[in-house]
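> I need the structure of the sequence given here:
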Amino acid sequence: MSNQRSTSRDEDLLLQDFSRNVTTKSRALFSGNAAVVSAIPLWLFWRIHQMDFSSYFIHFILGTIVSTYFLNLAYQNMKFILKHKIAQKREEAVNREISKIFASDKSANKKDKDDRVLTRKNEVADFEATTFSIFYNNAFYLVCLLVLSFFVLKNFSPTVNYLFSVALSTAMVFLFSTGQK
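Model (predicted):
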């Protein structure tokens, strides 16, 4: 019974590493970053496009909430795609790192070493995928927003410019994050 319970726990941990679920820490990091990046257009349209904040309060709040939600989903999608690629690329380096640790310990068996390598590889891949996902999606969102706002939709009214530039930027980031490659 104890061996079966241990195997089940090991399988659960392995499945958790390959699932789309994100940790609470990553979820909080994603939500915070998405909220900050979604609020950047508020300043842009308030100061540069001269939209009065009190007159367009509802537009700004709705645009920020929707943008935050979809950016958060884009972060999660991109992290899922990147995590496995990064884990494969970092496997050799992590293997060397763990081998150095276990080189002096003669009593350690191969299963312990393999478990340690898998755990460390997933930690490294999770961290790198999280940071790159945030960086990539933020950069892509802001570039799309600036191009749409200042070049594509510059002749439209500020309200239409805001709504379409935020919506299209968010949609593009979200759609590109759902890709498989």
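> CA atoms for contacts and neighbours, from now on please.
Fine.
> what's the helix or strand for the residue minimising distance to the centre of the chain?
By C-alpha atoms, centre = their mean, the chain has its centre lying nearest to residue 75, at 2.6 Å. With secondary structure defined by DSSP states H and E, residue 75 is part of helix 57-103.
> right, and the helix or strand after that helix?
Beyond helix 57-103 on the C-terminal side, the first helix or strand identified by DSSP H and E is helix 110-147.
> sequence B follows; please return its structure for comparison with A:
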Amino acid sequence: MARGQKKNTGFSEKELELLRNFSPNTSSKGMAVFWIHALYVVIVPIWIQARVHQYPVGEQMIYLVLGTLLQAFALQFAYKNVKNVQKEKIALQRTEAVSAEVTAQVGTKVARQELEDRILWRKGEVAENESIHFSILYNNCIYLGLYLLFSVIFFKNWAPLTNYTFSIIVAAGAVAGISRTK
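This is a model prediction of the structure:
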């Protein structure tokens, strides 16, 4: 096939849009939301280490930057996994409400097939947004809870760098691992 030519899939543009709505891929907007949330959530351990454990932030900046990036990657991975599982469940739960909403908006002005397509599109949009936000909340709660548990209780007597390193590895690793089991 020559460069620039589209592959003929046999689907119309509307059908392709519906397929994209229900694919497990996360939109670029969703990925940006995931990365932003992951980056600001993983900064919380730095603040805790600096204030509670008296971690010398200026002297250990390379460890903090590496730890932050690794944690953000693990959280983003977990966000995506949980979102994919929850999207289907949310879509099933919101079917009646979305159908009523779309029917109230367009009424009997459109053909039945067009109405069903609009309902499917809106259901995918609602499920995408709700699953993104649920995934962020769910994973952040688990991550911060585990981090506090290990940092403040289990590793509290360890040296600050060791405490930070093991706490973030356990918390981020557990969240990424838990996300794969759903």
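> hang on, the earlier thing: tell me, the helix holding residue 75 of structure 1 lands on which residues of structure 2?
Structural correspondence for helix 57-103 of structure 1: residues 61-107 of structure 2, per TM-score structural alignment.
> what does residue 14 of structure 1 correspond to in structure 2?
Residue 14 of structure 1 maps onto residue 18 of structure 2 when the alignment is built from TM-score structural alignment.
> for stretch 47-59 of structure 1, measure first residue to last.
End-to-end distance of stretch 47-59 of structure 1 (C-alpha to C-alpha, to the nearest Å): 16 Å.
> any idea how far that stretch is from the chain center?
In terms of C-alpha atoms, centre = their mean, to the nearest Å, the centre of stretch 47-59 of structure 1 is found 29 Å from the chain centre.
> show me which positions of that stretch end up buried.
Within stretch 47-59 of structure 1, the residues that qualify as buried by neighbour count (16 or more other C-alpha atoms under 10 Å) are 49, 51.
> the aligned partner of residue 42 of structure 2 in structure 1: which element?
In the superposition onto structure 1, residue 42 of structure 2 corresponds to residue 38 when matched by TM-score structural alignment. Secondary structure from DSSP H and E places residue 38 of structure 1 in helix 24-43.
> quick one: contacts of that helix?
Among residues not part of helix 24-43 of structure 1, those counted as contacts by C-alpha atoms under 8 Å, 6 or more residues apart in numbering are 60, 64-65, 67-69, 71-72, 75-76, 130, 134, 138, 145, 162, 166.
> same thing with stretch 120-127 of structure 2?
In contact with stretch 120-127 of structure 2 (C-alpha under 8 Å, 6+ apart) are residues 18, 21, 22, 87, 88, 90, 91, 94, 95, 98, 102.
> re earlier: what's the average distance of the helix or strand containing the match of residue 14 of structure 1 to structure 1?
Element membership for residue 18 of structure 2, per DSSP H and E: helix 13-21. Average distance between helix 13-21 of structure 2 and its aligned residues in structure 1, after superposition and using mean C-alpha distance after the TM-score superposition for structure 1, equals 2.8 Å.
> tell me the helices and strands packed up against that helix.
Helix 13-21 of structure 2 is packed against helix 112-148, with contacts defined by 3 or more C-alpha pairs under 8 Å, 6 or more residues apart in numbering; DSSP states H and E.
> got the buried residues for the helix it packs on?
When neighbours are counted by 16+ other C-alpha under 10 Å, the buried residues of helix 112-148 of structure 2 are found to be 115, 118-128, 130-132, 134-136, 139-140, 143-144, 146-148.
> now that helix against helix 28-41, angle please.
Taking axes from the mean of the first three to the mean of the last three C-alpha atoms, to 10 degrees, helix 112-148 of structure 2 and helix 28-41 form an angle of 10 degrees between their directions.
> by how much does helix 112-148 of structure 2 deviate from structure 1 on average?
On superposition with structure 1, the average gap between helix 112-148 of structure 2 and its aligned counterparts reaches 0.6 Å (mean C-alpha distance after the TM-score superposition for structure 1).
> returning to that earlier point: between the contacts of helix 24-43 of structure 1, which is nearest residue 103 of structure 1?
Sorting these by distance to residue 103 of structure 1 puts residue 130 at the head of the list, at 31.1 Å, by C-alpha to C-alpha.
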